[in-house]
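Undergrad: What would the 3D arrangement of this be:
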Amino acid sequence: MTTTKQRPVGEMLRQWRERRRLSQLDLAIQADISTRHLSFVETGRSAPSREMVLHLADELDVPLRDRNRLLLAAGFAPVYGERDLQAPEMAPVKAAVRQVLAGHEPYPAGVVDRRWNLVDANKPMLMFTEGVPASLLDPLNVLRVSLHPDGLASRIVNLGEWRAHLLGRLRREIAVTADADLISLNDELSEYPCPDRAPDLDNEVAVPLRIRHRDLELSFISAVATFGTPADITVDELSIELFFPADAVTAEFLRK
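TA: Below is the predicted model of the structure:
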């Protein structure tokens, strides 16, 4: 039997503060508390109340999953649930997601979780997985499928640009969340081969995905939608990826 030592809540709060590039004075002003009290909390000289832990976590924009960890470290029970997407209570969320996916057709759209695993998708998304080996589809990690040599990488015309875009997003998420799973995923993806050239975005308004599909070259720009007021960890970690045609050829192909 092994045990893992729980880090003090003050230490964890300090790390989140530093991750947000805030001084103690900055956070104290933002949270409307004294710098002295914040210092005592971070050093363990003062035990924060449940309300104070949640208040500081809110000011630091800590993800819900990690707010539960802060509460546990402070000796309190977690307050945020993590329900399966198939649970009865999640019916309104599932309905909203399906409405967005169906309403976006004939353009591709998919839903990913915090690890970038595909949770749901509309029918046009199937064009992206055409020809991808089954070993990369269960589970289907969107980033892995996109950049793996046996996945979409051989079909992406501007692989250097798209890879830089995806890894940039992933690393920004790591900076915000410090998620160990995302760090591991970034290490894996960074090892995949890619043309060694700098992105050329001189004439672009957004980074496009240019991909060969059968005898056509299709071009997409993308947008991301999230739930604005999550109170459940699963909902907090869902993202809807929406693809739009970036040229007339792609728009016509999708309409047909």
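
Undergrad: hey, let's count contacts and neighbours off CA atoms from now on
TA: OK.

Undergrad: Show me the strands in this protein, by range?
TA: Secondary structure of the chain (DSSP state E): strands located at 109-112, 118-121, 209-213, 216-225, 239-245.

Undergrad: need the contact list for Leu101.
TA: 109-110, 121-122 (CA atoms under 8 Å, 6 or more residues apart in numbering).

Undergrad: hmm, try it at 6 Å
TA: Residues in contact with Leu101 (CA atoms under 6 Å, 6 or more residues apart in numbering) are 109, 122.

Undergrad: thinking again about what came up before, do you know which of the strands of the chain lies nearest Ile183?
TA: The closest of the strands of the chain to Ile183 is strand 109-112. By CA to CA, the value is 17.0 Å.

Undergrad: how about this one, so we can line them up?
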Amino acid sequence: MTATVHASAPTVGEALRRWRELRRLSQLELSIRAEISTRHLSFVETGRSRPSREMVLRLAGPLDLPLRERNRLLLAAGYAPVYPENDLDAPQMAAVRAAVRQVLTGHEPYPAVVVDRGWNLVAANSSLTLLTDLAAPELLAAPANVLRVSLHPDGLAPHIANLGEWRGHLLSRLARQVELTGDAELAALEAELRDYPCDSPEPEIELPGPGEIVVPLRLRHESGELAFLSTIATFGTPLDVTLAELSIESFYPADEHTASVLRDRARR
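TA: The predicted structure follows:
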């Protein structure tokens, strides 16, 4: 008979220490930022002292923990989560849905998408079809992952003129997110994307070329090469886990030819 071994969840002290080390902070540095004694922090990390709910949240602040991780930290300490996690379709999220629709509609005729923490597509405006029409239908099945659609060989990758540069930009962004959140699913996604083939040189360090101030997305299209700049917006004061993890990525034409093609498509 084979015994099954179940890994125990980390204690609050172990979780705090892991996050502190991930943020490359010493006990002294974190204690100064949290305005507590190093001795007290040491006792919490080793389990000699059980932190209050207020202390858990006080330490989570300078550790810059996402709301989801603050809730997990509270659970590890034996407290109920304080940050709600409402489905986007919930009645209390009506104002959020309205704001998202307004942003997406107002951005027409330029593409814009809303994604969750795993870069899964939540919503988009009609102009996004300029990009999604280039991808295999199976990649667009829900939940479609916008990074996978971008870099997969059956996605946008064969149509991206500066694939190595754009791929390097996306993977650098994702790597920073993995480091910030410690999210295992994001780490798995990063590993998957890095395994995709790329026949274009990928810069090890993002350095601007002559006259460049951002990394553009250069797309081969039947109307000629299109160039886009992108921005990412988040809600500024979220107190809900779902809301905190939403991002709106908006694409803008980087030249007049691209702007003209987008305007012409909108008139059809």
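
Undergrad: TM-score, when you put one on top of the other?
TA: The TM-score (TM-score structural alignment, normalised by the length of the first structure) is 0.96; 256 aligned residues with a CA RMSD of 1.4 Å.

Undergrad: sorry, back to before: make TSV from the strands of the first structure and add mean neighbour count to it.
TA: Shown next, in TSV, are those (neighbours: other CA atoms under 10 Å):
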stretch	mean neighbour count
strand 109-112	23
strand 118-121	18
strand 209-213	18
strand 216-225	16
strand 239-245	20
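
Undergrad: Of the ones you listed, which is nearest Val142 of the first structure?
TA: strand 118-121 (6.4 Å).

Undergrad: how much does that closest one stray from the second structure?
TA: Superposing on the second structure and averaging over aligned pairs (mean CA distance after the TM-score superposition for the first structure), strand 118-121 of the first structure comes out at 0.5 Å.

Undergrad: related to what we said a few turns ago, can you list the strands of the first structure in CSV and add distance to Val93 of the first structure?
TA: Compiled in CSV, the strands of the first structure are given as follows (distance: least, CA to CA, whole Å):
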stretch, distance to Val93 of the first structure
strand 109-112, 12
strand 118-121, 12
strand 209-213, 29
strand 216-225, 13
strand 239-245, 12
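
Undergrad: what are the ranges of the helices in the stretch 1-150 of the second structure?
TA: 12-22, 27-34, 38-46, 53-60, 67-76, 94-106, 129-132, 146-151 (DSSP state H, counting those that start in this stretch).

Undergrad: mind listing what's buried in the first one?
TA: Within helix 12-22 of the second structure, the residues that count as buried by 16 or more other CA atoms under 10 Å are 12-17, 19-20.

Undergrad: For Asp84 of the first structure, what is the corresponding residue in the second structure?
TA: Counting by TM-score structural alignment, Asp84 of the first structure lines up with Asp87 in the second structure.

Undergrad: let me fix that: Glu51 of the first structure
TA: Looks like Glu51 of the first structure aligns to Glu54 there (TM-score structural alignment).

Undergrad: Burial check on its match, number of neighbours?
TA: Neighbourhood size, Glu54 of the second structure [other CA atoms under 10 Å]: 10.

Undergrad: do the same with Gly168 of the second structure
TA: Gly168 of the second structure, neighbours per other CA under 10 Å, totals 19.

Undergrad: picking that back up, which one of the strands of the first structure lies closest to Glu89 of the first structure?
TA: With CA to CA as the criterion, Glu89 of the first structure lies closest to strand 118-121 of the strands of the first structure, at 17.4 Å.

Undergrad: Aligned to Val145 of the first structure, what sits in the second structure?
TA: Per TM-score structural alignment, Val145 of the first structure is aligned with Val149.

Undergrad: Can you tell me the closest non-neighbouring residue to its match?
TA: Distance criterion CA to CA, 6 or more residues apart in numbering; nearest residue to Val149 of the second structure, sequence neighbours excluded, is Gly155 at 4.8 Å.
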